[in-house]
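Participant: return atomic coordinates for the entry below.
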Amino acid sequence: MGIIKVENIRVFAHHGCLEEETKIGSEYRVDLQIKANLKTSSKTDNLVDTVDYVFLNRIIKEEMALPSKLLETVSKRILDRIFDENIQVKKATVWVSKINPPIGGDVEKVTIKMTDKRKK
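Facilitator: The predicted structure is shown next:
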């Protein structure tokens, strides 16, 4: 088993419960960690034998582009797509952070962290 991390993916998106958030949009940071069997790919040196981080980045960008009220919803969609589209992923954790959230204080970011495992 091995770990692949894709870190500090920066996207501009339109999530939030306030109408202004969905109209104006804001900056987000997404981090992802997946667990998969990397033994085969370490021997074959073939991209098809691993989890392509370009694939992971694409899913994150596509799901972040779909507006949601809650970051929990976006996080769950990201995890669901990863498991639906790549059989090699056994476990995944995603962190979705809203930079400078409009919560009436000097807050750098708020982060939602969700983890899921492949159902057998």
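Participant: when you work out contacts or count neighbours from here on, use the C-alpha atoms and nothing else.
Facilitator: Will do.
Participant: now Glu85: how far from Glu21?
Facilitator: Distance, Glu85 to Glu21, using C-alpha to C-alpha, to the nearest Å: 30 Å.
Participant: look at those two and report which has more neighbours.
Facilitator: Applying other C-alpha atoms under 10 Å to Glu85 and Glu21 shows that Glu21 carries more neighbours, namely 17 against 12.
Participant: same for the helix or strand where Ile78 lies, what does it pack against?
Facilitator: Using DSSP states H and E, Ile78 falls within helix 71-85. The helices and strands touching helix 71-85, judged by 3 or more C-alpha pairs under 8 Å, 6 or more residues apart in numbering; DSSP states H and E, are helix 53-64, strand 89-99, strand 109-117.
Participant: now tell me what touches the first one from outside.
Facilitator: With contact meaning C-alpha atoms under 8 Å, 6 or more residues apart in numbering, helix 53-64 is reached by 4, 6, 9, 11, 13, 30, 74, 77-78, 81-82.
Participant: structure for this one too, so we can compare:
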Amino acid sequence: MGVIRLHNMTFYGYHGISAAEQKTGRRFEVDCELFVDIDKAAKSDKLGDTIDYTKVYNLVEDIIQKNRFALLETIAVRLANILLKNFKIKEVLVRVRKKIPPIPGNLDHIEVEIRRKR
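Facilitator: Below you'll find the model as predicted:
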């Protein structure tokens, strides 16, 4: 088994509890770790025998940019479930970060992580 990682995919979205977040939006970052059998692809050297990274990126982008969610937890679970549904992966780890969250104080981001298995 191997791991395919897409790190720091960055999108602009309108997710959050406050009206301000929903109106003005924020920058979000997503990491996906896809646990897959890479032996067939390693032998054949063909894209059809592995996970197409572009399709993963596009799916994540669609979820982040075409929907509105109140919670990071909801985004993370939706992403994990749809990745398991659409790709031949055994396990997925998803991290969703909200950059510069609306919290008093000095804070770079809030992050939610979820791991799901088939």
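Participant: TM-score of the superposed pair?
Facilitator: In this superposition the chains share a TM-score of 0.96, using TM-score structural alignment, normalised by the length of the second structure; 117 aligned residues with a C-alpha RMSD of 0.7 Å.
Participant: re the thing from before, export the helices and strands packed on helix 71-85 of the first structure to a markdown table and tack on mean neighbour count?
Facilitator: Listed next are these as a markdown table, based on neighbours: other C-alpha atoms under 10 Å:
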| stretch | mean neighbour count |
| --- | --- |
| helix 53-64 | 16 |
| strand 89-99 | 21 |
| strand 109-117 | 16 |
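Participant: so can I have JSON lines of those showing distance to Asp45 of the first structure?
Facilitator: What follows is these, written out as JSON lines (distance: least, C-alpha to C-alpha, whole Å):
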{"stretch": "helix 53-64", "distance to Asp45 of the first structure": "15"}
{"stretch": "strand 89-99", "distance to Asp45 of the first structure": "18"}
{"stretch": "strand 109-117", "distance to Asp45 of the first structure": "26"}
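Participant: quick one: which of those is nearest Asn37 of the first structure?
Facilitator: Among these, the nearest to Asn37 of the first structure by C-alpha to C-alpha is strand 89-99 (7.9 Å).
Participant: let me know the angle separating that closest one from helix 53-64.
Facilitator: 50 degrees (axes from the mean of the first three to the mean of the last three C-alpha atoms, to 10 degrees).
Participant: ok, and what's touching strand 89-99 of the first structure?
Facilitator: Identification of contacts with strand 89-99 of the first structure by C-alpha under 8 Å, 6+ apart yields 26-37, 51, 71, 75, 78-79, 82-83, 108-118.
Participant: what do you get if the cut-off is 6 Å, keeping everything else the same?
Facilitator: Residues from elsewhere that reach strand 89-99 of the first structure, judged by C-alpha atoms under 6 Å, 6 or more residues apart in numbering: 27-36, 108-118.
Participant: mean distance, that strand to its aligned residues in the second structure?
Facilitator: Superposed on the second structure, strand 89-99 of the first structure shows a mean distance of 0.4 Å to its aligned residues (mean C-alpha distance after the TM-score superposition for the first structure).
Participant: run the angle between that strand and helix 71-85 for me.
Facilitator: Interaxial angle, strand 89-99 of the first structure versus helix 71-85 (the same axes, to 10 degrees): 150 degrees.
Participant: centre of the chain to strand 89-99 of the first structure, how far?
Facilitator: Centre-to-centre, strand 89-99 of the first structure and its host chain are 4 Å apart (C-alpha atoms, centre = their mean, to the nearest Å).
Participant: against the second structure, where does it fall?
Facilitator: On the second structure, the counterpart of strand 89-99 of the first structure by TM-score structural alignment is residues 89-99.
Participant: circling back: closest to Asn46 of the first structure out of the helices and strands packed on helix 71-85 of the first structure?
Facilitator: That would be helix 53-64 among these, by C-alpha to C-alpha, at 13.4 Å.
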